[in-house]
Each structure stands twice: as structure tokens, then as C-alpha cells.
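S.K.: pasting the sequence and the predicted model now:
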Amino acid sequence: MALSDSDLRILRELARDGRQTNAELADKVGLSASQCWQRLRRLENSGVIKGYGARIDHDALGVPETVLLELAMERNEGIEVEAVCETLARLPEVLEVRMTTGDFDIFAKLAVSGTRGYERFLRERLYKIKGIRQSRSSFSLRCYKDEISVVP
């Protein structure tokens, strides 16, 4: 689907604030409310807009630490990387899972309650997944940018 300048303005504005009314959005992107609503529905129906959500403060939920986890899979055990990715994606601590290239096959981003919470994740969840050959993890010290989407 080809995106117009108006579509891109709508997407940029929604990425900044997804809760604004259609009238507010239309005013900010320079369209009538009707035109804006029609474009918004087209962007949603075509799948360009996948959904809407709230950004949650993990500190308030008791899981303030972010762990970046890389996993390398055994090649000869017949374990599909995709199946492990799907298993990880179902775990509540896991915020993001990606199949990757390079030395590691999978990247995952977790929200945990410190080192003890991470140890519990490892013991009770990760170590029970078959086929993982190696893992490497890093605790994020500070986040400088945390965007959900990019609009060119």
C-alpha cells in the first residue's frame, strides 16, 4: 500500500499520542475530520496500523529491570528456532522476541524484578526449553530511547 504524505502525518501523530480524538488528529494533520477518519480506517484495515496500546511503567509493576538475552540453538537436535521463539513469546516476562542472524539465533527482551527475578526466569522457564546451546544476557542500565514504531 502506497502511503501519502497525509497518511504519514497521521502515523507520526498517532505514534506520538494514540489516544487523541479524531477531531484533534484531523486538526494536527491538516485534514477534515471526515477525511482523517477515512484515512485512519484504511490504515487500520490494510494492517499498516496493527493496533493500539498503553505504555506501562514496569517499575510500578515490580519488574523494573530490563534484560537483553541472546540465545544460540543446538543445530543437531532437530529443534526449530521458530518453535523456541514461539515458546518464549508466550512467557509473561518476555517483552520482545526476534529471530536473528550472527552468532546467536534469538534475541529476547525481558522485564524482571532484579537479579533474583532473572534467576527465577532462568530456572523456572528458560532452562526448561530444549535445544538451547548458549545464552548471553545483559542488564540494561538506562534506556535513552524506547519507541514502538518508526515513521519515515
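M.R.: Received it, and whenever you're ready, just let me know what you need.
S.K.: for the rest of this, base every contact and every neighbour count on C-alpha atoms.
M.R.: Will do.
S.K.: the strands in the chain, which residues?
M.R.: Along the chain, the stretches classed as strands by DSSP state E are 65-73, 94-99, 106-112, 132-139.
S.K.: closest one to S46 among the ones you listed?
M.R.: Nearest to S46 among these is strand 94-99 (23.6 Å), distances taken as Cα to Cα.
S.K.: now the angle from that closest one to strand 106-112?
M.R.: Counting by axes from the mean of the first three to the mean of the last three Cα atoms, to 10 degrees, strand 94-99 points 170 degrees away from the direction of strand 106-112.
S.K.: take a look at this one as well, against the first:
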Amino acid sequence: MDAIDRRIIAALQENGRQKLGDLAEVVGLSPTPCARRVAALEEAGVITGYGARVDQAKLGLPVSVFISVELESQNREALTQFERAVSRMHEVMECHLMSGNRDILLRVVVADLTAFDRFMEETLMRVDGIARMRSSFTLRTMVTRNVLPGV
């Protein structure tokens, strides 16, 4: 990956909807070589997709909760089982395997506390292998970035 590829990635992180001609101009290429580079970045898995950033509160989902999960066992089978279970939970926006005193960190989005309680009781608490959970509610998001550093 060279400097032009990095400029393409940075430009697409800022605006994934820009026309190919505009992108080519921003990065200093003609449209055909720019299109080939974008296709190569997609094929290599560097660019993994395109999507719209939305305001979750305006969609009726204003509550974000971070849930620390400790598993009874940290073996491969337990992790795979947990990962399979949470991948089916639409409220789970992110699931991270962590170092330190927690095994898993989830970011969950819900409409309100009633929806969170229902999610916990009817969904997450039914997953086998969980030893402990601790929840923290987001009061407000102070910084959000969509452009990776150094790109």
C-alpha cells in the first residue's frame, strides 16, 4: 500500500459516497487508475464495505450500554460459543475480546431501560458460560471518529 492508496482510504473514510471522478481528483489520479486501485483495496479486504452513519437517538435508540462479561472458561470452545450467541443479538453493535480483568466488552444499543432489561433477561443472561456481567451506561458521547489515525 503506497501513499496514493492511503489518500484513497482517507478520502473514502471522510465521504464514502463521493463520485469516482471526484475521488480521483482528490487523490491526484485519472478515474480509471483510481477505480482499479479502489477495486484492489476492496479485493484485498482493506476496504470492507460502505455504509451510512446514522444518529441512533433519532432512530429511537438513544441508550448505549457497555457490558463487561467474564466467562466461566476462556477456552476456545467457550469463546466460540459466546461469539456465535452474541452475533445473533441485533442490539449488540460491537463485541471485543479483551485483555485484563474482563473477557468480553459489548456495546449494546437499545431504546430505553425497559428494552435493556428485556435484552438482559430474555437474551444475554440466557447465554451459557457467563460468570459475571457489569453494565455501564453512556451519559453522552464526547468523541467519535470515523477516520483511522495515520491514514
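M.R.: Good, I have the coordinates. Just so it is clear, the structure is predicted and the values come from calculations on it, not from any experiment.
S.K.: TM value for the aligned chains?
M.R.: Once the chains are laid over each other, their TM-score by TM-score structural alignment, normalised by the length of structure 2 reads 0.91; 150 aligned residues with a Cα RMSD of 1.9 Å.
S.K.: what's the closest of the strands of structure 1 to D7 of structure 1?
M.R.: Checking those against D7 of structure 1 by Cα to Cα gives strand 94-99 as the closest, at 27.1 Å.
S.K.: whereabouts in structure 2 does the closest one align?
M.R.: Counting by TM-score structural alignment, strand 94-99 of structure 1 lines up with residues 92-97 of structure 2.
S.K.: quick check: the matching stretch compared with structure 1, mean distance?
M.R.: Average distance, stretch 92-97 of structure 2 versus aligned residues of structure 1 after superposition (mean Cα distance after the TM-score superposition for structure 1): 0.7 Å.
S.K.: list the buried residues for that stretch?
M.R.: Under the neighbour-count criterion of 16 or more other Cα atoms under 10 Å, stretch 92-97 of structure 2 has V92, C95 buried.
S.K.: which other residues reach it?
M.R.: V86, D103, I104, L105, L106, R107, V108, V109 (Cα atoms under 8 Å, 6 or more residues apart in numbering).
S.K.: among the residues you listed, which two are most distant?
M.R.: Of all pairs in these, the most separated under Cα to Cα is D103 and V109 at 19.9 Å.
S.K.: so those two - more neighbours on which side?
M.R.: Set D103 of structure 2 next to V109 and count neighbours by other Cα atoms under 10 Å: V109 wins out with 21 against 17.
S.K.: measure the closest residue in space to the more buried one that isn't next to it in sequence to D5 of structure 2 for me?
M.R.: Spatial nearest neighbour of V109 of structure 2, excluding adjacent residues (Cα to Cα, 6 or more residues apart in numbering): S64 at 4.6 Å. S64 of structure 2 is 34 Å from D5 of structure 2, where distance means Cα to Cα, to the nearest Å.
S.K.: could you do A115 of structure 2 as well?
M.R.: Applying Cα to Cα to A115 of structure 2 and D5 of structure 2 gives a distance of 43 Å.
S.K.: find the residue at the geometric middle of structure 1.
M.R.: E96 (4.8 Å; Cα atoms, centre = their mean).
S.K.: all helices of structure 2, in order?
M.R.: Under the criterion DSSP state H, helices of structure 2 are mapped to 3-14, 20-27, 31-43, 76-87, 113-122.
S.K.: equivalent range in structure 1 for the longest one?
M.R.: Looking back up the chat, that one is helix 31-43 of structure 2. Going by TM-score structural alignment: helix 31-43 of structure 2 matches residues 33-45.
S.K.: and the matching stretch, how far from the chain's centre?
M.R.: Averaging C-alpha positions (Cα atoms, centre = their mean, to the nearest Å) puts stretch 33-45 of structure 1 25 Å from its chain's average.
S.K.: just stretch 6-14 of structure 2 next, same as before
M.R.: The answer for stretch 6-14 of structure 2 is 18 Å, by Cα atoms, centre = their mean.
S.K.: check stretch 83-100 of structure 1 too.
M.R.: That offset, for stretch 83-100 of structure 1, works out to 10 Å (Cα atoms, centre = their mean).
S.K.: now do the same end-to-end measure for that stretch.
M.R.: 14 Å.
S.K.: with stretch 109-127 of structure 2 instead?
M.R.: In stretch 109-127 of structure 2, first residue to last residue: 18 Å (Cα to Cα).
S.K.: so that stretch corresponds to what in structure 1?
M.R.: With TM-score structural alignment as the criterion, stretch 109-127 of structure 2 aligns to 111-129.
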